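Chemist: Test case, fold it:
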Amino acid sequence: MKGIGRGLICLLAAALFAICAVSGYRVWEILRERQAAGAAYGELASFMHAADGGAGAEAGDSAQSGHSGGGATSGTGSADAPIAFPEVDFAGLRSINEQVVGWIYDDASVINYPIVQARDNDYYLYRLFNGESNPSGAIFLDCQNQSDFSDSHCIIYGHHMKDGSMFAALSNYKSQEYFEEHPRMLLLTPDENYTVEIFAGYVADVEDDAWVTGFASEADYEDWIASAISKSLIRADFAPSASDHVLTLSTCSYEFQDARFVLLGVLRISNSR
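Modeler: Next up, the predicted model:
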C-alpha cells in the first residue's frame, strides 16, 4: 500500500509539474508576442511626426459637414484649440505594406496606429502591420469600404488587448465624463486630414446593425444614425445629417458573449494641410 501511495504522489507531482510547465510556457509566449507587437508598432513611430517637426508618440506604447472643406478648430482634446495635425510618411509605410490606407491618432490614449485594408476582414485579425503573425493583429478598414473613406459609413476594427494596446482604450468612451474631455480623434490619409467628431458609443451584439456599410436611401441612413444615438452610452450636443460621413471604431467588449463596443464619429475634412 505504501508503494501505491508513493506512486500516486509521484504521478500527481509529475502531472502538476507538467501543468506548471505548460502554463509557464504559455505565459512566456504571451509576453513574447506582446513584446513583438509593441516593438513592431514602435518602429512605425518614425513614420508619424508631430506638427512641430518632432516625432509622434510611439505607436503601440504608452471640420465642417461630411466630406466638405472646413476650418480645423480642435485638437483631439479641447474643442477650442487649433488642430496641429501630425504628418505621416505614407510613401515610407507603403514600402513596408502597400495595403496602408490611413493613420488613426488620439493624443489622449495609445491609439496611434496605421490603418490597413485587405480583401477580407480576417487577414489582419492576427497579423501585424508588417504581416507577421501575432494575436495583436492590426488596425484595419472594413473590406467593403472604399479605401479613401468616401463611403457614408466606414468601419475600422481593432482588438481590445489586455495590455491596453490597440483599441482597448475605446472602452473609456463608455463614460460621459471621458467623452466630454476627449470629444474627437484624428484620421490622416494620403489625400486628406480629418477630425473624427464623436457623437455616439454603445455595446452591440454581433447581430446588431452597427456594421452596415450601405443604405438604400437617405431616410434609411438617417434612421440608422438615430438608432445608434438612441443606444448610445454618451450624449453629444449634435447629431449627424444624411450628408455626413460616419466612421465607426469597433472592438471587443465583455458585457456578454460576443459583445462589441462601437464608437461613432463624423468625419470632417480639415484644410490645415
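Chemist: Only C-alpha atoms from now on, for both contacts and neighbour counts.
Modeler: OK.
Chemist: So which other helices or strands are in contact with the one helix or strand residue 199 maps to?
Modeler: Assigned by DSSP states H and E, residue 199 belongs to strand 193-205. When contacts are defined as 3 or more CA pairs under 8 Å, 6 or more residues apart in numbering; DSSP states H and E, strand 193-205 sits against strand 184-188, helix 218-231, strand 259-270.
Chemist: buried residues in stretch 195-209?
Modeler: Judged by neighbour count (16 or more other CA atoms under 10 Å), stretch 195-209 contains these buried residues: 195, 196, 197, 198, 199, 200, 201, 202, 203, 204, 205.
Chemist: One more, please, to line up against the first structure:
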Amino acid sequence: MESRVTYQKKKRKKKKKKLRFRKWVIVVFLIFFLSIFLVSASKVFNWFNDNNKVDNITEDILENVKVKEKKDNENTENINPPEDKWNDYWDYIKMNLLEIDFNQLLKRNSDTVGWIEVKGTNINYPIVQTTDNNYYLTHAFDKTENEAGWVFMDYRNDPVNFNQNTIIYAHSRLTGSMFGSLKNILDSSWYTNKNNHIIRLSTTTENTMWQVFSVYTIPKESYYITPSFNSNEAYLEFLNTIKSRSEVDFSGTVNTNDKILTLSTCKDNFGNRVVMHAKLIKKEAR
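Modeler: Below you'll find the predicted structure:
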C-alpha cells in the first residue's frame, strides 16, 4: 500500500511540475507577443503622428505663404526652342510660371532654396537643401525629427545656377504626401493628359518651367543622380540612357544644351525607385 501511495504522490508532483512549466511557457509567449504588439502599435502611432505633423506644416505653409501665377514679361526667356512647330513645347511655354514669396519661408527655415509643383500630383512644396542628403530624410520643414522627412535638393547641386542635372528627393508616403503621389506618373490617367507633363519650380532668383521627357522605375543606383559631367559626350550618353528608359513615349527631344531636373523617390521596400526627368524650357529672373 505504501509503495502505491508513494507512486501516486510522485505522479501528482510530476503533473504539477508539467502544469507549472506549461503556465510559464504560456506567460513567456504572452509577454513575447505583447511586446511585439506594443512595439508595432508604437510604430503605427508614430507613423500616423509624423504624417499628421507634416500635413499640418504643409497646410500652414500654403495658408501663409503667397503662391501666385506669374505671366510672362520682358525678363521671360524661352529655352532651346525646337524647330518642330508641332512640338508640345510651344503649348507649354504659354503656361504661366509660378512665383513664391520666399520671405516667410526663409524666416521659418533658412535652408529653403525653392518651391516645386508637379502637375497632376500632390507635389506642391518648398524645397530645402543642407550639407548632406540624410538630414531631411528624418526631419520636417521645421527641422523637428520626423520620419516623413521633407522635399530636398541634392547637396551637390547649385540652386542658383542649375547644374546639368538638378536632383530633388522626398519620401514616398502612403498618404500621398511628399513624393507619395509621384507614382501617379506611371498611370495612364496621368500621362495621357499632356497638361500634366510640366513641372514649375521657383527659386529665390528665378521662376522656371520644365518639360517632362522620361518617367520610369529602376532598382537603386547612382547613375541617374549624377549632377554634372566632364564632357558633352558623357552628358549626351547620360541623356540618351535616361530617355531610353522611359516607360512613356513623350514628344520632344533632349540634348547637351539642355539642363534637366530629376525627381526621385522610393517605389517599395525593395530598393526600387520611381524617377522623373524634365528639361528646362522657360525661365524668368526675379
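Chemist: Kindly state which residue of structure 1 is aligned to residue 199 of structure 2.
Modeler: In structure 1, the residue paired with residue 199 of structure 2 according to TM-score structural alignment is residue 185.
Chemist: So that match versus residue 113 of structure 1, what's the distance?
Modeler: Per CA to CA, to the nearest Å, residue 185 of structure 1 is found 12 Å from residue 113 of structure 1.
Chemist: do residue 171 of structure 1 as well
Modeler: Here residue 171 of structure 1 is placed at a distance of 17 Å from residue 113 of structure 1 (CA to CA).
Chemist: quick one: which of these two has more around it?
Modeler: Ranked by neighbour count (other CA atoms under 10 Å), residue 171 of structure 1 and residue 113 place residue 113 first, with 25 against 18.
Chemist: In a strand, that one, correct?
Modeler: Yes - assigned with DSSP: H, G, I helix; E, B strand; the rest coil, residue 113 of structure 1 falls within a strand.
Chemist: What lines up with it in structure 2?
Modeler: When structure 2 is aligned by TM-score structural alignment, residue 113 of structure 1 is paired with residue 125.
Chemist: what sits against that match?
Modeler: Contacts were defined as CA atoms under 8 Å, 6 or more residues apart in numbering; by that measure residue 125 of structure 2 touches 58, 115, 116, 117, 151, 178.
Chemist: mind running it again at 10 Å?
Modeler: Applying CA atoms under 10 Å, 6 or more residues apart in numbering, we find residue 125 of structure 2 in contact with 58, 61-62, 114-118, 141, 150-152, 177-179, 201.
Chemist: before we move on, what about residue 168 of structure 1?
Modeler: So residue 168 of structure 1 contacts 109, 110, 111, 158, 159, 160, 161, 162, 251, 252, 253, 261 (CA under 10 Å, 6+ apart).
Chemist: Take those residues and keep only those in helices.
Modeler: Using DSSP state H, no member of those sits in helices.
Chemist: What distance do you get for residue 6 of structure 2 to residue 12 of structure 2?
Modeler: Distance, residue 6 of structure 2 to residue 12 of structure 2, using CA to CA: 10 Å.
Chemist: er, residue 224 of structure 2 actually
Modeler: Counting by CA to CA - residue 224 of structure 2 and residue 12 of structure 2 are separated by 73 Å.
Chemist: quick one: what's aligned to residue 125 of structure 1 in structure 2?
Modeler: Under TM-score structural alignment, residue 125 of structure 1 pairs with residue 137 in structure 2.
Chemist: Not counting residues beside it along the chain, what's closest to its match?
Modeler: For residue 137 of structure 2, the nearest residue in space outside its immediate sequence neighbours is residue 149; the separation is 4.5 Å by CA to CA, 6 or more residues apart in numbering.
Chemist: what does that neighbour align to in structure 1?
Modeler: Mapped onto structure 1 by TM-score structural alignment, residue 149 of structure 2 lines up with residue 137.
Chemist: tell me, how many neighbours does its match end up with?
Modeler: Look at residue 137 of structure 1: counted by other CA under 10 Å, it has 24 neighbours.
Chemist: so it touches residue 37, yeah?
Modeler: Yes - using CA atoms under 10 Å, residue 137 of structure 1 is in contact with residue 37, at 8.3 Å.
Chemist: Need the residues touching each of the two.
Modeler: 127, 128, 129, 166.
Chemist: Quick one: residues contacting the second one.
Modeler: Taking CA under 10 Å, 6+ apart as the definition of contact, the neighbours of residue 128 of structure 1 are 36, 37, 40, 41, 116, 134, 135, 136, 137, 138, 139.
Chemist: among these, which are in strands?
Modeler: 116, 139 (DSSP state E).
Chemist: Reformat the contacts of residue 128 of structure 1 as a markdown table; add distance to residue 30 of structure 1.
Modeler: Below are the contacts of residue 128 of structure 1 laid out as a markdown table (distance: CA to CA, whole Å):
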| residue | distance to residue 30 of structure 1 |
| --- | --- |
| 36 | 10 |
| 37 | 11 |
| 40 | 15 |
| 41 | 17 |
| 116 | 24 |
| 134 | 10 |
| 135 | 9 |
| 136 | 10 |
| 137 | 14 |
| 138 | 17 |
| 139 | 19 |
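Chemist: Which of the contacts of residue 128 of structure 1 lies at the shortest distance from residue 238 of structure 1?
Modeler: Taking CA to CA as the measure, residue 238 of structure 1 lies nearest residue 139 of the contacts of residue 128 of structure 1, at 27.5 Å.
Chemist: Let me know whether the closest one touches residue 122 as I believe.
Modeler: No - using CA under 10 Å, residue 139 of structure 1 is not in contact with residue 122; the gap is 11.7 Å.
Chemist: In terms of neighbours, single out the busier of these two.
Modeler: More neighbours surround residue 139 than the other of residue 139 of structure 1 and residue 122, with 29 against 13 (other CA under 10 Å).
Chemist: contacting residues for the more buried one?
Modeler: If you count contacts by CA under 10 Å, 6+ apart, residue 139 of structure 1 has them with 102-104, 111-117, 124-125, 127-129, 156-159, 166-167, 249-250.
Chemist: after the longest helix that structure 2 contains comes which helix or strand?
Modeler: Counting by DSSP H, the longest helix found in structure 2 is helix 2-64. Proceeding N to C from helix 2-64 of structure 2, the next assigned helix or strand is strand 67-70, under DSSP H and E.
Chemist: which helices and strands does the next helix-or-strand element following that following strand pack with?
Modeler: Later in the chain than strand 67-70 of structure 2, the nearest helix or strand by DSSP H and E is strand 76-78. Secondary-structure packing of strand 76-78 of structure 2 (3 or more CA pairs under 10 Å, 6 or more residues apart in numbering; DSSP states H and E): strand 206-219, strand 272-285.
Chemist: how about those strands, which one is nearest residue 249 of structure 2?
Modeler: Here strand 206-219 is closest among these (CA to CA), at 7.8 Å.
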